[in-house]
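Novice: no sequence for this one, just the structure:
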């Protein structure tokens, strides 16, 4: 696989982004969201509805490195939205992640618009993971489809699991052009980088990430 090259990985300002996992229970979606957040800025408020917790599992703190997580379980999608909105009013948080299972009427354009505006007003990034849902109308500034790819091989032990890679498709964005990339962590550091674009010319890929 082609070596990853450094690309800008963060939005121009904190706002609301959505992730639609290609496989509903895949752990790639929360890992991708966490990779965009800076642990030094504060703990991450992570909210799951009942079905997301049951089907995909709860966060596993030992696997999160230095990221401090405040975990909250609620019953319904509307409760996830309410808790996210309250959390986004706290500038001391490093980010807010919400997980909603399936297509939920409560997650509509108005609700996502409120989250986006609150995120931008308080400079707290928000990520909404939509497991097993269709990408209906939303005010999210970036919308991603995400799937796991085979991990990068370990140089010292080819049988050991290496750093994760993702197939990341940005299918709607407010501040940059859509596209599809192989994404992962910089092998020499902790930054999230986007590698070669899939189905895009080099010049087009550069414009998309500019």
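Specialist: Perfect, I can see it now. Treat the numbers as computed from the prediction; the structure is a model and nothing was measured.
Novice: switch to C-alpha atoms for all contacts and neighbour counts from now on
Specialist: Noted.
Novice: show me the residue at the heart of this structure, geometrically.
Specialist: residue 33 (2.6 Å; Cα atoms, centre = their mean).
Novice: that one: what's it in contact with?
Specialist: 97, 127 (Cα atoms under 8 Å, 6 or more residues apart in numbering).
Novice: any idea how far residue 207 is from it?
Specialist: Distance of residue 33 to residue 207, given as Cα to Cα, to the nearest Å: 23 Å.
Novice: cool, and residue 188?
Specialist: 25 Å.
Novice: between those two, tell me which one has more neighbours.
Specialist: residue 207 (11 against 6; other Cα atoms under 10 Å).
Novice: burial of the nearest residue to the more buried one once chain neighbours are set aside, as a residue count?
Specialist: Counting by Cα to Cα, 6 or more residues apart in numbering, residue 207 lies nearest to residue 177, which is 7.3 Å off, once chain neighbours are set aside. Other residues near residue 177 come to 16 when the count uses other Cα under 10 Å.
Novice: likewise residue 40?
Specialist: Residue neighbour count, defined by other Cα under 10 Å, stands at 11 for residue 40.
Novice: what about residue 53, which SS state?
Specialist: For residue 53, the assignment made with DSSP: H, G, I helix; E, B strand; the rest coil gives helix.
Novice: hang on, I meant residue 30
Specialist: Assignment for residue 30 (three-state DSSP): helix.
Novice: show me the contacts for it.
Specialist: 97, 129.
Novice: how near is it to residue 99?
Specialist: Separation of residue 30 from residue 99 (Cα to Cα): 9 Å.
Novice: then residue 148?
Specialist: Residue 148 is 18 Å from residue 99, by Cα to Cα.
Novice: and the two? Which one has more around it.
Specialist: residue 99 (27 against 20).
Novice: against that first model, consider the following:
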């Protein structure tokens, strides 16, 4: 019996190749597959969430399912609609669960339901088995999955990429030098299957809430402003005297 006959009888199925992932920033984030975004330190949850929404918010259409573990909700609060510019008109279903395992299960069920175009899960921990199941489900159904994890997450998972996020000093405000400007983050990609050579690379990013765009910037200040030079201080004292 030849191959065509076997295929006609349903005895052979043609496997569909997974979609190609672009080997450039943000390295497939927002495309089918499992990705992880972790805090760099305690308190960087806002940076992780901001990076997630900025990097994929404008590219994913349709309904979102956002799974959140209760302990994280109590610690960080809710994500207000005002913090979702351009996204608030979309359907966003929030699911709250008590345990990390329940959150991972809910995320998988959301993927296979066929009702979601993006699944986000904020849980305290993940494991290789759960991440492998989410990877298979995401690839099979074409639904991107993003796990938002605390700073303590370590170890191997089946995720295609893992980002580590930290907040940075905001950009200068051109209207008021004493006011904050556009938010900035530092994103380090710790794991990247699409571009293994990018592993360990750090990106300094700026979000422009006027143009709704994310850009890579350079020359960010890493510490406090330098004090004035001694000569300048002496001239000021002479004039004051």
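Specialist: Arrived safely, thanks for sending. Just so it is clear, the structure is predicted and the values come from calculations on it, not from any experiment.
Novice: can you give me the TM-score here?
Specialist: Once superposed, the chains reach a TM-score of 0.79 (TM-score structural alignment, normalised by the length of structure 1), with 188 aligned residues with a Cα RMSD of 2.4 Å.
Novice: list residues touching both of residue 30 and residue 99 of structure 1?
Specialist: Shared contacts of residue 30 of structure 1 and residue 99 (Cα under 8 Å, 6+ apart): residue 129.
Novice: for the residue nearest to the centre of structure 1, what is the corresponding residue in structure 2?
Specialist: Under the alignment (TM-score structural alignment), residue 33 of structure 1 pairs with residue 52 of structure 2.
Novice: got the buried residues for the host helix or strand of that match?
Specialist: Secondary structure assignment for residue 52 of structure 2, by DSSP states H and E: helix 45-56. Of all the residues in helix 45-56 of structure 2, those buried under the rule 16 or more other Cα atoms under 10 Å are 45, 47-56.
Novice: repeat for stretch 72-88 of structure 2
Specialist: For stretch 72-88 of structure 2, by 16+ other Cα under 10 Å, it's 72, 87.
Novice: repeat that for stretch 36-51 of structure 1.
Specialist: Here stretch 36-51 of structure 1 shows 36-39, 42-51 as buried, counting by 16+ other Cα under 10 Å.
Novice: what of stretch 141-150 of structure 1?
Specialist: For stretch 141-150 of structure 1, the neighbour count (16+ other Cα under 10 Å) marks 141-148 as buried.
Novice: okay, the helix ranked longest in structure 1 sits on what stretch of structure 2?
Specialist: The longest helix of structure 1 (DSSP state H) is helix 109-122. Aligned using TM-score structural alignment, helix 109-122 of structure 1 spans residues 128-141 in structure 2.
Novice: who's in contact with the residue lying closest to residue 128 of structure 2 once chain neighbours are set aside?
Specialist: Leaving aside its chain neighbours, residue 128 of structure 2 sits nearest to residue 157 (4.5 Å; criterion: Cα to Cα, 6+ apart). Each residue near residue 157 of structure 2 by Cα under 8 Å, 6+ apart is listed here: 126-129, 131-132.
Novice: and the strands in structure 1?
Specialist: 16-21, 44-48, 69-73, 95-101, 126-131, 142-149, 165-173, 179-185, 192-197 (DSSP state E).
Novice: so where is the first one in structure 2?
Specialist: Going back to what we said before, that points to strand 16-21 of structure 1. So strand 16-21 of structure 1 sits over residues 34-39 in structure 2, by TM-score structural alignment.
Novice: tell me how many other residues surround the equivalent of residue 173 of structure 2 over in structure 1.
Specialist: In structure 1, residue 173 of structure 2 lines up with residue 154, judged by TM-score structural alignment. Look at residue 154 of structure 1: counted by other Cα under 10 Å, it has 12 neighbours.
Novice: residue 154 of structure 1 and residue 93 of structure 1: what is the separation?
Specialist: 34 Å.
Novice: can you check residue 85 of structure 1 too?
Specialist: For residue 85 of structure 1, the distance to residue 93 of structure 1 - Cα to Cα - is 12 Å.
Novice: next one: residue 67 of structure 1
Specialist: Distance of residue 67 of structure 1 to residue 93 of structure 1, given as Cα to Cα: 11 Å.
Novice: ok so, going back, mean deviation (superposed) between the match of helix 109-122 of structure 1 and structure 1, please.
Specialist: Superposed on structure 1, stretch 128-141 of structure 2 shows a mean distance to its aligned partners of 1.4 Å (mean Cα distance after the TM-score superposition for structure 1).
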